[in-house]
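K.L.:
Got a predicted model here, sequence first, then my questions.
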Amino acid sequence: MPVLVSGGARGMGAAIAREVIEQGGQVVLADVLEKEGQDLADSLGSAASFIHLDVTQETSWERAVSHAQDRFGQLGGLVNNAGILLEGRVETTTPEQWQRTIAVNQLGVFLGMKAAVKAMRSAGGGSIVNISSTAGMTGFTDCFAYVASKWAVRGMTKAAALELAQYGIRVNSVHPGDTMTDMIAGAVASSGAVTTHDQIPLGRYALPSDISKLVLFLLSAESSYISGAEHVIDGAVTAGTPAH
């Protein structure tokens, strides 16, 4: 099943792309990071391809989906993984920071789903996995816009799951806790505003490969009756948080 992964050049997206290839699939890595994305695609072989993608632009998404169809014949899976974290509290976040965060993390997911629907309908169905966060399950300080965007991803996932079920398209969200990616490493370096190991019941941060295995399950036929659900993978950090 050909899968399109946004933000696929590094971090969690790269781990998902590698997992797709290891499981015998085909992957289109889509990212603004052209050299990193192309180098990764080249290293993964003929079952991988790279295309430049600005997730905030509808025409860019349309080109990426068409590229997947041209290269691999159809599109069966989409992973909306691209995201940014701009730190700021409610009283310090600027309108520009807010708009940039919403454009990438929320608008980008919407445009990705919209672009994929026609291709998945023609393929007879498909699976969309939207990468949210534990910040889409509860509140966090110092990342006001990010929290808002990740709650939106959770809601959009549920609405899309209801609308697209008739076409055999499943939609789920994945909510990782702190995962050792460049984005989290940057947050640690700038302010240390992440969960520490002693605050995680399982005693460690997630690895990108931990997340990729869950994503591959949700993309696969093994999860054929799972749709509209949020899947938390955080080492039990939010296990004691009341349900919303």
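P.N.:
Looks like it arrived, so ask away.
K.L.:
can we go C-alpha only for contacts and neighbour counts from here?
P.N.:
Fine.
K.L.:
right, and Leu29 touches Ser6 too?
P.N.:
Yes: in this structure, Leu29 is within contact of Ser6 by CA atoms under 8 Å, at 6.5 Å.
K.L.:
need the helices for this structure, in chain order.
P.N.:
With DSSP state H as the criterion, the chain has helices at 11-22, 34-44, 58-72, 95-102, 108-122, 144-164, 182-190, 208-219.
K.L.:
packing partners for the first one?
P.N.:
Right, helix 11-22. strand 2-6, strand 26-31, helix 34-44, helix 208-219 (3 or more CA pairs under 8 Å, 6 or more residues apart in numbering; DSSP states H and E).
K.L.:
Most distant residue from the centre of the protein?
P.N.:
The outermost residue of the chain, judged against the average C-alpha position, is Glu91 (27.9 Å), by CA atoms, centre = their mean.
K.L.:
Might you report the residue contacts of it?
P.N.:
Neighbouring residues of Glu91 by CA atoms under 8 Å, 6 or more residues apart in numbering: there are none.
K.L.:
just Asp182 next, same as before
P.N.:
Counted by CA under 8 Å, 6+ apart, Asp182 has contacts Gly11.
K.L.:
roughly how far apart are it and Phe217?
P.N.:
Computed as CA to CA, to the nearest Å, the Asp182 to Phe217 distance reads 24 Å.
K.L.:
now the helices and strands packed on helix 11-22 as CSV including distance to Arg121?
P.N.:
Below are these laid out as CSV (distance: least, CA to CA, whole Å):
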stretch, distance to Arg121
strand 2-6, 14
strand 26-31, 19
helix 34-44, 27
helix 208-219, 16
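K.L.:
could I get these as CSV with distance to Gln97 and mean neighbour count?
P.N.:
As requested, the helices and strands packed on helix 11-22 are exported to CSV (distance: least, CA to CA, whole Å; neighbours: other CA atoms under 10 Å):
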stretch, distance to Gln97, mean neighbour count
strand 2-6, 21, 28
strand 26-31, 21, 29
helix 34-44, 24, 17
helix 208-219, 26, 20
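K.L.:
next up, a second structure to put side by side with the first:
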Amino acid sequence: MFDFTGKTVLITGASGTLGATLSTRFAQAGANTVVAARTRFDEVAAETGGRNLGVRLDVTSESDWAEAITRAEEHFGPLDILINNAAYLHVGTTESIPVDEFRRVVDTNLTGALLGIRAAAPSMRKAGGGVVVNVNSIAGLAAAPGLVAYSSSKWALRGLMRAAAKELARDGIRVNAVHPDIIDTPLAYGPDGNELVPVDNFAIPRRATPNEIADFIVFAASDQARFATGSEIVADGGFGLGAIA
């Protein structure tokens, strides 16, 4: 069991399935949990138990980030951990995706993480150091046809993670990433209700549960991972091995 007693963690996209799972897991481990989302943040905060705070956060808004960090510090003190979990997905190919949707995906998945690290770093310096965990994807490790915006944003997120890790290392701030396989959440399905990426031919032929992926993220945020920065943890169910005939 990981112990985050006295640590303050902010989780973006906390109203989603994985975000809500992470909020509960960190609260159960003793953390001061800041539940950040555009909607349902107070509802999820009430469900997490422990010491928690719900805040409205659109990750693409610099002013929202400033307000979220200020409120976290007022309630709990400096921020120790940031989980960049918020994500947006739009199905579309290189030729078919509307440009405004491409930009929305990149703004949420990439620019949102940049703004989060930028807003959190000064608070973490006050705490004497900290941890950022970016929730990436197997779409950031392999071609994802039909998901060109999502894949582009996740590949770019890897570059952001590495640059930030090198820039912030001497401040005691670690920046790492977790690459999940397909998680059993609404993001795994298209508008028609069909799964976006069939998993029958994966080495482990099923979607991951939110709790399984939360295990990796909680570890990456913990002191047990204290010697890792700029690192990528792949939790892909064997996706990278290729299809099993």
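P.N.:
That came through fine. What you see is a predicted model; the values in this text were computed from it and never measured.
K.L.:
hang on, the earlier thing: measure the aligned residue in structure 2 for the residue farthest from the centre of structure 1 to Gly146 of structure 2 for me?
P.N.:
Under the alignment (TM-score structural alignment), Glu91 of structure 1 maps onto Glu95 of structure 2. Using CA to CA, Glu95 of structure 2 is found at 10 Å from Gly146 of structure 2.
K.L.:
Check Ala72 of structure 2 too.
P.N.:
On the measure of CA to CA, Ala72 of structure 2 and Gly146 of structure 2 end up 38 Å apart.
K.L.:
So which of these two has more stuff around it?
P.N.:
Between Ala72 of structure 2 and Gly146, counting by other CA atoms under 10 Å, Ala72 is the more crowded of the two (24 against 17).
K.L.:
what's the matching residue for the more buried one over in structure 1?
P.N.:
Per TM-score structural alignment, Ala72 of structure 2 is aligned with Ala68.
K.L.:
Same check on Val132 of structure 2?
P.N.:
So, by TM-score structural alignment, Val132 of structure 2 is matched to Ile128.
K.L.:
ok, that match - contacts?
P.N.:
Applying CA under 8 Å, 6+ apart to Ile128 of structure 1 gives the contacts Gly77, Leu78, Val79, Asn80, Met113, Ile169, Arg170, Val171, Asn172, Leu219.
K.L.:
Over to Ile69 of structure 2?
P.N.:
Going by CA under 8 Å, 6+ apart, Ile69 of structure 2 touches Leu79, Ala119, Ala120, Ser123.
K.L.:
Run a quick check on Leu82 of structure 2 versus Gly129, I expect a contact.
P.N.:
No: contact criterion CA under 8 Å: Leu82 of structure 2 and Gly129 do not qualify, at 11.6 Å.
K.L.:
ok, those two, which is more surrounded?
P.N.:
Leu82 (25 against 21).
K.L.:
Alignment lookup: that one to structure 1.
P.N.:
In structure 1, the residue paired with Leu82 of structure 2 is Leu78, using TM-score structural alignment.
K.L.:
Please name the nearest non-neighbouring residue to Leu157 of structure 2.
P.N.:
Leaving aside its chain neighbours, Leu157 of structure 2 sits nearest to Leu110 (5.6 Å; criterion: CA to CA, 6 or more residues apart in numbering).
K.L.:
okay, now that neighbour: neighbour count?
P.N.:
Leu110 of structure 2 - counted by other CA under 10 Å - has 29 other residues nearby.
K.L.:
Which residues are in contact with it?
P.N.:
Shown in contact with Leu110 of structure 2 (CA under 8 Å, 6+ apart): Ser153, Lys154, Ala156, Leu157.
K.L.:
what does it align to in structure 1?
P.N.:
Leu110 of structure 2 maps onto Gln106 in structure 1, with residues paired by TM-score structural alignment.
K.L.:
Which residue in structure 1 aligns with Arg38 of structure 2?
P.N.:
So Arg38 of structure 2 corresponds to Val32, using TM-score structural alignment.
K.L.:
Count the residues that sit near its match.
P.N.:
Close neighbours of Val32 of structure 1, defined as other CA under 10 Å, add up to 17.
K.L.:
quick one: contacts for it?
P.N.:
Gly7, His52, Leu53, Asp54.
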